[in-house]
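Undergrad: all I have is the shape, not the residue letters:
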């Protein structure tokens, strides 16, 4: 399992409890040591969505939580998605978790912020994922 954009590695021990092998990839060099010290069962590498330091078809599951390549008008993110698909085994699973831009507290904050326009409009992100052949599902949490 690959945790792409693993940050401080918070989720790595939880994934390691269930996966045969866990790899974290993080672009921020300041977070690498924290992620590496989180659990000895995970391997943490420096890299990014566009440059994943793993071989072709080398992981079964990729998880990206609030991370790297969420599409916005002017940021297509196709390079990151292509690289991710390179390392994902055929039949593997990609799980991307992002903030809801339509419902909930984040959407309310986004609507009144100067960051709203670059984030796109309410249909932009789901339409982008659909054009990539992805299935999306809304999961509301607290």
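TA: Arrived safely, thanks for sending. Since the structure is predicted, the reported quantities are computational estimates derived from the model, not experimental observations.
Undergrad: from here on, contacts and neighbour counts on C-alpha atoms
TA: OK.
Undergrad: run through the helices of the chain in chain order.
TA: With DSSP state H as the criterion, the chain has helices at 12-16, 29-36, 78-87, 104-111, 116-119, 124-131.
Undergrad: return the set of buried residues in the third one.
TA: I take that to be helix 78-87. Of all the residues in helix 78-87, those buried under the rule 16 or more other CA atoms under 10 Å are 80, 81, 83, 84, 85, 86, 87.
Undergrad: now the spatially most central residue of the chain: how far from residue 70?
TA: Centroid-nearest residue in the chain: residue 64, 2.0 Å away (criterion: CA atoms, centre = their mean). Residue 64 sits 10 Å away from residue 70, going by CA to CA, to the nearest Å.
Undergrad: other residues contacting the top strand by length along the chain?
TA: Secondary structure of the chain per DSSP state E: the longest strand is strand 88-97. Strand 88-97 is contacted by residues 56, 57, 58, 59, 60, 61, 62, 63, 64, 65, 66 when judged by CA atoms under 8 Å, 6 or more residues apart in numbering.
Undergrad: then this one, side by side with the first:
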């Protein structure tokens, strides 16, 4: 049976920002502020901007920032938060901008959604001016040190992530092949959360639309995973299980010169 279904981000857009209320990703924020400052970026593009969380944060720091997303629902949520944002609907593999029109291109927890990830890297370099940079923040499940209760209780989620997320080494190879002259890799953020017993049921990431990992599951597969979680809680009323999220978000920056 196929447990995977397409994600309709137009449907889940209204609740998407709940993730940032729980964890604002302060480490990613620091890295982005430092990158904008060090690169002296004036014109910035975020590809896969979603509801505009990072576009809004970086807006005061640059001359121009544009958010692009494939989902009209996500863009509507971004516009509702700030109607002065520069937003456009588009495909990450066919970016609708002239060559050499940005100093910095960002892909923040979005690369796994692109149809052709390697082609995106080449397309991003096309948009960069001399001295510009492409910054990618993402999970790297290939490193093998992440712990996540979603992997434990929902069948197929970890295997799907290993297919969807390229390794940092693969991304580095693609960057160099696309013509980036140097690259930097580092950990951008460490997420550690523990949910005791029924606390996990209120975690936004446990909801069907709270993460792409669960949004991809069929309703049947999602329900089966929730049944496993509830059974684990019911089986240990005196010592409820602890559901752990321990993840490392990586940052890879490729420089155009």
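TA: Cool, the structure landed. None of these values were measured; they are calculated from a predicted model.
Undergrad: picking that back up, residues in structure 2 matched by the longest strand of structure 1, start to end?
TA: Strand 88-97 of structure 1 corresponds to residues 128-137 of structure 2 when matched by TM-score structural alignment.
Undergrad: with structure 1 superposed, average distance for the matching stretch?
TA: Mean deviation of stretch 128-137 of structure 2 relative to structure 1 after superposition (mean CA distance after the TM-score superposition for structure 1): 1.3 Å.
Undergrad: which positions in that stretch come out as buried?
TA: For stretch 128-137 of structure 2, by 16+ other CA under 10 Å, it's 128, 129, 132, 133, 134, 135, 136, 137.
Undergrad: now for those residues, which pair is the farthest apart?
TA: 129 and 137 (20.7 Å; CA to CA).
Undergrad: who are the contact partners of residue 12 of structure 1?
TA: 3, 6, 22, 24, 35, 38, 39, 42.
Undergrad: closest to residue 126 of structure 1 among the residues you listed?
TA: Of all the contacts of residue 12 of structure 1, residue 126 of structure 1 sits closest to residue 3, with 22.0 Å by CA to CA.
Undergrad: which residues in structure 1 does stretch 88-99 of structure 2 align to?
TA: With TM-score structural alignment applied, stretch 88-99 of structure 2 matches the range 45-56 in structure 1.
Undergrad: also stretch 26-36 of structure 2?
TA: Residue span in structure 1 matched to stretch 26-36 of structure 2, by TM-score structural alignment: none.
Undergrad: what does that stretch contact?
TA: Residues contacting stretch 26-36 of structure 2 (CA under 8 Å, 6+ apart): 58, 61, 62, 104, 137, 188, 189, 190.
Undergrad: turn those residues into JSON lines, columns for distance to residue 162 of structure 2.
TA: Converted to JSON lines, the contacts of stretch 26-36 of structure 2 look like this (distance: CA to CA, whole Å):
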{"residue": "58", "distance to residue 162 of structure 2": "30"}
{"residue": "61", "distance to residue 162 of structure 2": "35"}
{"residue": "62", "distance to residue 162 of structure 2": "35"}
{"residue": "104", "distance to residue 162 of structure 2": "28"}
{"residue": "137", "distance to residue 162 of structure 2": "16"}
{"residue": "188", "distance to residue 162 of structure 2": "20"}
{"residue": "189", "distance to residue 162 of structure 2": "20"}
{"residue": "190", "distance to residue 162 of structure 2": "19"}
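Undergrad: give me the stretch of structure 1 that stretch 231-251 of structure 2 matches.
TA: Stretch 231-251 of structure 2 lines up with nothing in structure 1 when matched by TM-score structural alignment.
Undergrad: endpoints of that stretch, how far apart?
TA: End-to-end for stretch 231-251 of structure 2, by CA to CA: 37 Å.
Undergrad: ditto for stretch 229-246 of structure 2
TA: 18 Å.
Undergrad: for stretch 94-114 of structure 1, same thing?
TA: Distance across stretch 94-114 of structure 1, first residue to last, is 31 Å (CA to CA).
Undergrad: would you map the strands across the stretch 1-150 of structure 2?
TA: According to DSSP state E, counting those that start in this stretch, the stretch 1-150 of structure 2 carries its strands in the segments 43-47, 64-69, 86-89, 102-108, 128-139, 147-148.
Undergrad: which residue in structure 1 lines up with residue 156 of structure 2?
TA: So residue 156 of structure 2 corresponds to residue 114, using TM-score structural alignment.
Undergrad: now swap in residue 171 of structure 2 and tell me
TA: Under the alignment (TM-score structural alignment), residue 171 of structure 2 maps onto residue 129.
Undergrad: give me the neighbour count for that match.
TA: Residue 129 of structure 1 has 14 neighbouring residues, counting by other CA atoms under 10 Å.
Undergrad: kindly report the same for residue 106 of structure 1.
TA: Quick note: residue 106 of structure 1 (other CA under 10 Å) scores 12 neighbours.
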